[in-house]
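**Student:** sequence unknown, structure follows:
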């Protein structure tokens, strides 16, 4: 069993992470120094180096911890015995949790998903979405013959679309609730954007 981290250490690391995110938002990662970070966090450099080797180590660990929390919070392993009606207008609880987790760390996600130096973070968030969508599609329609396009193309299409909408939501300062966002994205993925489907025929 892992030892619980000292609350003072947690607070210090959170202060440094918050300072990094704020400065990246204001001036970009490249133009941010360790001195800038410690000044913003009102901590000294010695304290910084007790926790991180350099600013990249802070960036890397912050992104890894955030991704770990995201994966943990939405519990990606679907319960095999669970019965969920994906055709209803109610979003899956896991999807709501995903938006709630992003909402709770909105500034970090907004910066990390739009910072040009962080393709790894964006790729990992995409992997989380791919996993969720794959499992959802398997529940709705496990038969590949009943899909209009290859499954892997559909999964990637929806994951990329979801990620784009998440970034938009963050950039607009989250004008809708996590549940509303989860509801709309599940609806468009399963039913499409059109009320009148008569033009399909």
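**Tutor:** Happy to help now that I have it. Here the structure is a predicted model, which means the values were calculated and not measured.
**Student:** CA atoms for contacts and neighbours, from now on please.
**Tutor:** Will do.
**Student:** since we're on residue 82, how many residues are nearby?
**Tutor:** 7 (other CA atoms under 10 Å).
**Student:** Residue 69: what secondary structure?
**Tutor:** helix (DSSP: H, G, I helix; E, B strand; the rest coil).
**Student:** That one: what's it in contact with?
**Tutor:** Counting by CA atoms under 8 Å, 6 or more residues apart in numbering, residue 69 touches residue 101.
**Student:** before we move on, what about residue 71?
**Tutor:** By CA under 8 Å, 6+ apart, the residues touching residue 71 are residue 128.
**Student:** what about it, distance to residue 64?
**Tutor:** Here residue 71 is placed at a distance of 11 Å from residue 64 (CA to CA, to the nearest Å).
**Student:** Helices of this structure, start to end?
**Tutor:** 7-27, 34-41, 45-51, 55-74, 93-104, 106-114, 119-140, 151-171, 178-191 (DSSP state H).
**Student:** which of the ones you listed is buried the deepest?
**Tutor:** helix 106-114 (a mean of 21; mean count of other CA atoms under 10 Å).
**Student:** Check it against this one:
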């Protein structure tokens, strides 16, 4: 019996989520009401309150779930492994997994990052990338950087977050594997190589497998 109840609860939450998504696309976050959502989902208000306190609580729960699913992949990034994959002309698996998570939640992220969404949520992801990806580059920073380290972090965070956003907004025509390969190459070789303005560096003997 509990399994049947769990399936029913899951189905109800999915109906509420679908209703939320359609309303976010139409009218944005600011003016959403419980009545709007329950009418669209064709469930009663009491059912809504079994899962959420109100609309802000529903949004926060979903935002936290989506953020955590992406964060769990981001924290596994290892730049040495990414560079080794780039040298072999292979997509870095963790980068691919991150794009897969973005693809899984693309509709919600697009709504949240859009003009009718919640810009603070986009800032939350930018902070995640800065703190948990590029801060890992501090493991052995050169002492004679041409640009201050914090500016490099800001540039790379904005560039790669912009790449993710463009992929979602343009309809995700490329696969997560293709996007993972693009990001790996840009991070490892830089935009000038990606543009074709400079030649791809040859693989050094130290990076070749022994």
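**Tutor:** That came through, no problem. All values derive from a computational prediction rather than experimental measurement.
**Student:** Need the TM-score between these chains.
**Tutor:** The TM-score (TM-score structural alignment, normalised by the length of the first structure) is 0.81; 190 aligned residues with a CA RMSD of 2.7 Å.
**Student:** Indicate which one of the helices of the first structure is closest to residue 81 of the first structure.
**Tutor:** Smallest distance to residue 81 of the first structure across those (CA to CA): 11.5 Å, for helix 119-140.
**Student:** Need the helices of the first structure in JSON lines (columns: distance to residue 85 of the first structure).
**Tutor:** Output for the helices of the first structure, formatted as JSON lines (distance: least, CA to CA, whole Å):
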{"stretch": "helix 7-27", "distance to residue 85 of the first structure": "39"}
{"stretch": "helix 34-41", "distance to residue 85 of the first structure": "47"}
{"stretch": "helix 45-51", "distance to residue 85 of the first structure": "46"}
{"stretch": "helix 55-74", "distance to residue 85 of the first structure": "18"}
{"stretch": "helix 93-104", "distance to residue 85 of the first structure": "12"}
{"stretch": "helix 106-114", "distance to residue 85 of the first structure": "29"}
{"stretch": "helix 119-140", "distance to residue 85 of the first structure": "8"}
{"stretch": "helix 151-171", "distance to residue 85 of the first structure": "19"}
{"stretch": "helix 178-191", "distance to residue 85 of the first structure": "11"}
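**Student:** Which of those sits closest to residue 82 of the first structure?
**Tutor:** Closest among these, using CA to CA: helix 119-140, at 10.4 Å.
**Student:** Can you tell me what sits against that closest one?
**Tutor:** For helix 119-140 of the first structure, the surrounding residues in contact (CA under 8 Å, 6+ apart) are 63, 67, 71, 76, 78, 86-87, 95, 112-113, 155-156, 158-160, 162-163.
**Student:** cool, stretch 47-56 of the second structure as well?
**Tutor:** 13, 16, 32, 33, 34, 38, 58.
**Student:** nearest spatial neighbour of the residue most central in space within the second structure, skipping sequence neighbours?
**Tutor:** When CA atoms, centre = their mean is applied to the second structure, the residue found nearest the centroid is residue 102 (4.4 Å). Nearest non-adjacent residue to residue 102 of the second structure, counting by CA to CA, 6 or more residues apart in numbering: residue 70, 7.1 Å away.
**Student:** for the closest residue to residue 40 of the first structure other than its chain neighbours, what are its contacts?
**Tutor:** In space, and not counting its chain neighbours, residue 40 of the first structure is closest to residue 19: 5.6 Å by CA to CA, 6+ apart. Neighbour list for residue 19 of the first structure: 37, 38, 40, 41 [criterion: CA under 8 Å, 6+ apart].
**Student:** now residue 182 of the first structure
**Tutor:** Contacts of residue 182 of the first structure by CA under 8 Å, 6+ apart are 91, 92, 95, 96, 99.
**Student:** Okay, whichever residue in the second structure pairs up with it and residue 190 of the second structure: tell me how far apart.
**Tutor:** Aligned by TM-score structural alignment, residue 182 of the first structure pairs with residue 180 of the second structure. Shown here: residue 180 of the second structure relative to residue 190 of the second structure, a distance of 15 Å by CA to CA.
**Student:** do the same with residue 48 of the second structure
**Tutor:** 49 Å.
**Student:** can you count the residues close to residue 81 of the first structure?
**Tutor:** Around residue 81 of the first structure there are 6 residues (other CA under 10 Å).
**Student:** The one 5 residues further on too?
**Tutor:** As a burial measure, residue 86 of the first structure scores 16 neighbours (other CA under 10 Å).
**Student:** where's it relative to residue 159 of the first structure, distance?
**Tutor:** Residue 86 of the first structure is 17 Å from residue 159 of the first structure, by CA to CA.
**Student:** now do residue 107 of the first structure
**Tutor:** With CA to CA as the criterion, residue 107 of the first structure and residue 159 of the first structure are 21 Å apart.
**Student:** got a markdown table for the contacts of residue 182 of the first structure, with distance to residue 198 of the first structure too?
**Tutor:** A markdown table is the format used below for the contacts of residue 182 of the first structure (distance: CA to CA, whole Å):
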| residue | distance to residue 198 of the first structure |
| --- | --- |
| 91 | 26 |
| 92 | 28 |
| 95 | 30 |
| 96 | 31 |
| 99 | 33 |
